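Visitor: Sequence first, then the predicted structure, then my questions.
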Amino acid sequence: MNFQMIDDTSKAFSPLITRRGLIALAAAAPMFGSGDALGQNPSDATCHLADGRRLGYRIYGSLKDFPVLYFHGTPGSRLEAALLAPFCNANGVCLIAVDRPGIGMSTFSQRHSHVSWPSDIARLMDLLTQSTSFDRFGVLAMSGGTSFALACTAVLSKRITATAIISPRTPGAPGVPKGVLDNALQQAAAYPRLAEGVLRRQIRRSQRHPNVMPSQFKKFAAVDRNYIQRNGTALRQVIAEASRHGTQGIVHDMSLMRWPWQICLPRIDVPVGLWIGNCDYSAPPETLRFLHRNIPRSQATTVLGEGHFSIIDKAVASAAIWLKSNSAAK
């Protein structure tokens, strides 16, 4: 399958760096609106790590299919994979969605970083290999999961066949303009306690007023606002699970999203597929160009007419097929 770069003229937004930015980020977290709840009932499990922590994960699909580790967005949790699983399962891919430290069922760690994360995932791979027929894995990431997926791809190249990233995010990277929420990420990194409090209040507010969409969403493309309205209930459940033990893990996760990462992108020797919508105002088009330029074996696709969230319905099936084709090539 061949991919090509398609230039677009998406507008990059630059909100002011103020406390209002934090509120904007918190407002985006609950994903308000009406919609069907998460309809699947896959199995949850935990992996016990060497330092005593637990790593929570959920399996979507048949263990006979090709295994793909799923790294959720930020804020997000393993429940997010329910929105992508139908496209993956229909194409022979079993998703294994992992909660990062401090999120969902995973134990918080202040030491969580791009350096430590591959070790956690390697332990999970060992566990899955022992209990299933899994040997090598694909990786699929969404948005804020970008850097965590690439960290594992760089370190675990002998066990990862390929990595696919939907709506990649590189906030603060050289030459990449700010997206609609990037200033809020900067504020969260600078004032984590404040960010934790703002998120807690906003999540409670979303539970009281589930059908109210904040004004900040006006900055998103119409296709994204429509997607949020259709899937609002499911997305609220994703965030509720992410904050199961508080918001500390979410805010720490946010701080790791911003460039610089502790990853040497040019040394990645695994195929990396990138999909972005030309109506994505969270990830400017320069995001795709930055990653494509710095990752040697990357392939980039711009999906016309799609945004940061709506692209799920258009690109995930292609990503699943691409991941499976690369597994066969190994």
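Guide: Thanks, I have the structure now.

Visitor: switch to C-alpha atoms for all contacts and neighbour counts from now on
Guide: Noted.

Visitor: give the contact list for the spatially most central residue of the chain.
Guide: The residue lying closest to the centre of the chain (CA atoms, centre = their mean) is Gly73, at 2.5 Å. Residues near Gly73 by CA atoms under 8 Å, 6 or more residues apart in numbering: 141-145.

Visitor: which of those residues sit farthest apart?
Guide: Ala141 and Gly144 (8.0 Å; CA to CA).

Visitor: Would you map the strands across the stretch 201-330 of the chain?
Guide: Remark: strands assigned in the stretch 201-330 of the chain by DSSP state E, counting those that start in this stretch are 272-277, 298-303.

Visitor: Which of the contacts of Gly73 are buried? Put it as a PyMOL command.
Guide: Here is the PyMOL selection string for the buried members of the contacts of Gly73, based on 16 or more other CA atoms under 10 Å:
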select buried, resi 141+142+143+144+145
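
Visitor: which one of the contacts of Gly73 is nearest Thr153?
Guide: Ranked by distance to Thr153 (CA to CA), the contacts of Gly73 are led by Ala141 at 11.3 Å.

Visitor: how close does that closest one sit to Ile276?
Guide: In this view, Ala141 and Ile276 are 12 Å apart by CA to CA, to the nearest Å.

Visitor: what's the overlap in contacts for the two?
Guide: Ile166.

Visitor: What distance do you get for Trp117 to Arg123?
Guide: Counting by CA to CA - Trp117 and Arg123 are separated by 10 Å.

Visitor: then this one, side by side with the first:
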Amino acid sequence: MVVSEPESISLPDGRTLAFATYGDPDGAPLVFHHGTPGSSHLGALLSAPARTRGVRVIAPSRPGYGRSDPDPDGSFETWAEDCRALVDALGLESVAVAGFSGGGPYALAAAAHHADRVSDVGVVGAPVPAHDGGPFAPLVRFPRLLGVAFRFGAVVARLRGDRFVVDQLTDRTVDDETARIVGRDFRAGLSAGPSGAVRESRALATDRSPPLPDGDVTVWHGVDDENAPIGPVRTAYEDHPVVTLCEINDDHLGTLCSVRDDVIGLAE
């Protein structure tokens, strides 16, 4: 695995945005959005195919995750501005964007608001507005309780290890390196507290979603995905000619592992 030292930029409002780089440091750029909760560490899952195919994966930790400062008023739109600031700071003219799970809508927002800077976009296992909100849906109206739930989940993950985290995302058997990456991603995402996860969980549980980009969008979704069931995804995209829905015979994390090469291909 080729990974940069953790890096960060200062955003226009003074917040810090942390990110990591994987794959080919001189390759075609792909901005990869982690899930909810999560961190820049999840980008390591794309490291091997990115290195092989000459792609530079830039994986930011969104506000409130890992080393990125929280943004209490953050939204899909404000993230689009943060993402553009990152692209500008790195001196990139154009990037592809991708998002996994709860990061999918944030990738779509970046592409929709800054079409002039985004060459291609894809999402994997991403929820849509009709989604039931996931395991913490009953708590989204109670931010403090939701925060307690995430803190408890972080403690359990530390005690029970990487495989416990993986088991929440897939029924498949994954290799030790994948389990290590996924476990580290979850722990890092909640290391500074649950503010990012609480804010995003509440946003993802509403009926509001970011607009779709004008250009083509590729959606990879597992037919066995229990974290974000495919039924609402089919309904949400059936009348959108710009969307190509690729149904994968896998579950939530399993789908991401299955389509890593395709995600990397967005940048080529």
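Guide: Good, I have the coordinates. Values in this document were obtained by computation on a predicted structure and should not be read as measured data.

Visitor: quick one: TM-score?
Guide: Remark: TM-score between the superposed chains equals 0.90 [TM-score structural alignment, normalised by the length of structure 2]; 267 aligned residues with a CA RMSD of 2.3 Å.

Visitor: circling back to that earlier point, dump the strands of the stretch 201-330 of structure 1 into TSV; add distance to Ala315 of structure 1 as well.
Guide: Formatted as TSV, these follow (distance: least, CA to CA, whole Å):
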stretch	distance to Ala315 of structure 1
strand 272-277	7
strand 298-303	8
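
Visitor: In stretch 91-101 of structure 2, which residues are buried?
Guide: Neighbour counts over stretch 91-101 of structure 2 (16+ other CA under 10 Å) mark 94-101 as buried.

Visitor: Would you state the helices of structure 2 in chain order?
Guide: Secondary structure of structure 2 (DSSP state H): helices located at 47-53, 76-89, 104-113, 143-160, 162-167, 176-189, 195-204, 230-237, 252-258, 260-265.

Visitor: hey, which of those is tucked in deepest?
Guide: Most buried of the helices of structure 2, by mean neighbour count (mean count of other CA atoms under 10 Å): helix 104-113, with a mean of 26.

Visitor: how close does that one sit to structure 1?
Guide: Taken over the aligned residues, the distance from helix 104-113 of structure 2 to structure 1 averages 0.9 Å (mean CA distance after the TM-score superposition for structure 1).

Visitor: doesn't Cys264 make contact with Val115 of structure 1?
Guide: No: taking CA atoms under 8 Å as the definition, Val115 of structure 1 is not a contact partner of Cys264, at 11.2 Å.

Visitor: Roughly how far does Phe134 of structure 1 sit from Glu80 of structure 1?
Guide: For Phe134 of structure 1, the distance to Glu80 of structure 1 - CA to CA - is 23 Å.

Visitor: just to revisit the earlier point, mapped onto structure 2, which of the contacts of Gly73 of structure 1 hold?
Guide: Shared with structure 2 under both residues aligned by TM-score structural alignment, their matches' CA atoms under 8 Å, the contacts from the contacts of Gly73 of structure 1 are 141-145.

Visitor: Out of those residues, which is nearest to Ser282 of structure 1?
Guide: The closest of those to Ser282 of structure 1 turns out to be Ser143 (CA to CA; 9.1 Å).

Visitor: corresponding residue for the closest one in structure 2?
Guide: Aligned by TM-score structural alignment, Ser143 of structure 1 pairs with Ser101 of structure 2.

Visitor: Which residue, neighbours along the chain excluded, lies closest to that match?
Guide: Spatial nearest neighbour of Ser101 of structure 2, chain neighbours left out: Ala126 (4.0 Å); criterion: CA to CA, 6 or more residues apart in numbering.

Visitor: List the residues that contact that neighbour.
Guide: Contacts of Ala126 of structure 2 (CA under 8 Å, 6+ apart): 99-105, 221, 228.

Visitor: from the residues you listed, which is closest to Arg180 of structure 2?
Guide: Once CA to CA is applied, the member of these that ends up nearest Arg180 of structure 2 is Phe100, at 17.5 Å.

Visitor: Could you double-check that the closest one sits in contact with Leu108?
Guide: No: taking contacts as CA under 8 Å, Phe100 of structure 2 lies outside contact range of Leu108: 11.0 Å.

Visitor: shared neighbours of these two, anything?
Guide: Val123.

Visitor: quick one, strands of the stretch 1-150 of structure 1?
Guide: Counting by DSSP E, counting those that start in this stretch, the strands of the stretch 1-150 of structure 1 are 43-48, 54-60, 66-71, 93-98, 137-142.

Visitor: now the ones you listed in CSV, with distance to Ala189 of structure 1?
Guide: Output for the strands of the stretch 1-150 of structure 1, formatted as CSV (distance: least, CA to CA, whole Å):
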stretch, distance to Ala189 of structure 1
strand 43-48, 28
strand 54-60, 24
strand 66-71, 21
strand 93-98, 23
strand 137-142, 20
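
Visitor: Any idea which of those strands gets closest to Thr107 of structure 1?
Guide: strand 54-60 (5.4 Å).

Visitor: what range in structure 2 does that closest one sit on?
Guide: Under TM-score structural alignment, the match for strand 54-60 of structure 1 is residues 16-22.

Visitor: Tell me roughly how far the matching stretch lies from structure 1 on average.
Guide: Compared with structure 1, stretch 16-22 of structure 2 is 0.8 Å away on average (mean CA distance after the TM-score superposition for structure 1).

Visitor: Please identify the buried residues of that stretch?
Guide: Residues 16-22 are the ones in stretch 16-22 of structure 2 that count as buried (16+ other CA under 10 Å).
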